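S.K.: just coords:
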């Protein structure tokens, strides 16, 4: 199986008989030109995993591809899709996908938790956990390892890597390390009443 990383959480998996794209989100680029896809899989509804602007065009350009979503993402996108749940077993050409997990990792107790699907491809040849720490029962050969997120710190990523213990770990979900705006937004939304979050422009003097 061959893997292409389009940045952040988006990866393309290719075998001799199938092409599967996972998590075409807002922080990823280059997936828009992919054609002859057999399936597009989305782990959960957050836009860095399912770009609401580019996903419809991607599906239109790949009319034979099956779109696999959780219920929440399907309701949000409004696209025709197959609803997947943990425990489902899917087939695309010569590739199998076991759906695992169920819940997004906790960002903050005040932020509602959404559904999250993990995808174990080809009996463990590759595992995409989405935004979760779910450890599948299958032995994992290659793990898409979440690297940076509002719900993740380095020690947790290391512990998760050790828990899954793959032969190869491929860092994914890294774009937020170069895009602090997601964290700024969380600070602003969760700050106590009366507290302003003000991002300073580097190398410019500010009156506070």
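M.R.: Perfect, thanks for sending it. Just so we're clear, the structure is a prediction, and the values are computed from it rather than from any experiment.
S.K.: Please count neighbours and contacts with C-alpha atoms only from this point.
M.R.: OK.
S.K.: Wasn't residue 43 part of a helix?
M.R.: No: going by DSSP: H, G, I helix; E, B strand; the rest coil, the assignment for residue 43 is coil, not a helix.
S.K.: hold the first one in mind and look at this next one:
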């Protein structure tokens, strides 16, 4: 059973967020279904709704599952991703760092650079423009899904965010200290730590939530190992 939260959009419609494990998310609003980084190893997609749009942050196999993408996509659905992923799939639309794309009246997407900033970690996610995070404006709700990234100038410059997803598994993404500082800088209404497992280092999510008490940001911990 997929864990799901329901939020209200700025226009009074229900927005359902599905937590599909690790870095995989689903957003349902006004009859439209959007996936970010769906991967079969983290959830059962047997009865999952078909996708109008799939966004992929980068090509690593815990984020990009070509067989599942093909299975989920509606005949008229679209894949938007990086040049690397589009090349790997053999179809889809590339979106580059800094690019903004208006899909329709419901959804606008901005590609935010995703990369490591700690010395010695750039072998995972280099600062070359290769990988994306995504800023969604979905029926007026601004949702930032960072992908695999540490705090970057481009990330920290974002403002007026309603919902933020930041990755907190080590050694590939953010430490608790980095995540706390980033949430305090971005000051979203709602923060979800995600991408929390798949390594031998266990992130203390309760400590993360405790350190953000009184910050003005609600922290919700969902099953995203």
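M.R.: All right, it came through fine. Keep in mind that what you see is a predicted model, and the values were worked out from it rather than measured.
S.K.: What's the TM-score once they're superposed?
M.R.: Once the chains are laid over each other, their TM-score by TM-score structural alignment, normalised by the length of the first structure reads 0.73; 176 aligned residues with a CA RMSD of 2.5 Å.
S.K.: was I right about residue 122 of the first structure contacting residue 95?
M.R.: Yes: using CA atoms under 8 Å, residue 122 of the first structure is in contact with residue 95, at 5.4 Å.
S.K.: more crowded one of those two?
M.R.: The residue with more neighbours, out of residue 122 of the first structure and residue 95, is residue 95; 20 against 17, by other CA atoms under 10 Å.
S.K.: Identify the residue of the second structure aligned to that one.
M.R.: Here residue 95 of the first structure is matched to residue 106 in the second structure, going by TM-score structural alignment.
S.K.: burial measure for the corresponding residue of the first structure for residue 51 of the second structure, as a count.
M.R.: The pairwise alignment with the first structure assigns residue 51 of the second structure to residue 37, based on TM-score structural alignment. By the measure other CA under 10 Å, the count of residues near residue 37 of the first structure is 22.
S.K.: and if you look at residue 167 of the second structure?
M.R.: Residue 167 of the second structure: 26 neighbours (other CA under 10 Å).
S.K.: picking up where we left off before, would you mind confirming that the match of residue 95 of the first structure makes contact with residue 141?
M.R.: No: Residue 106 of the second structure is beyond contact range of residue 141, at 10.0 Å (criterion: CA under 8 Å).
S.K.: so what does the longest strand anywhere in the first structure touch, helix or strand wise?
M.R.: Longest strand in the first structure by number of residues (criterion: DSSP state E): strand 95-103. Judged by 3 or more CA pairs under 8 Å, 6 or more residues apart in numbering; DSSP states H and E, the packing partners of strand 95-103 of the first structure are strand 89-92, strand 115-121.
S.K.: Please identify the deepest-packed of the ones you listed.
M.R.: By mean neighbour count, with neighbours taken as mean count of other CA atoms under 10 Å, strand 115-121 ranks first of these at a mean of 25.
S.K.: against the second structure, where does the helix or strand following that one fall?
M.R.: Next along the chain after strand 115-121 of the first structure, taking DSSP states H and E as the criterion, comes strand 126-128. With TM-score structural alignment applied, strand 126-128 of the first structure matches the range 143-145 in the second structure.
S.K.: Great, nothing more from me.
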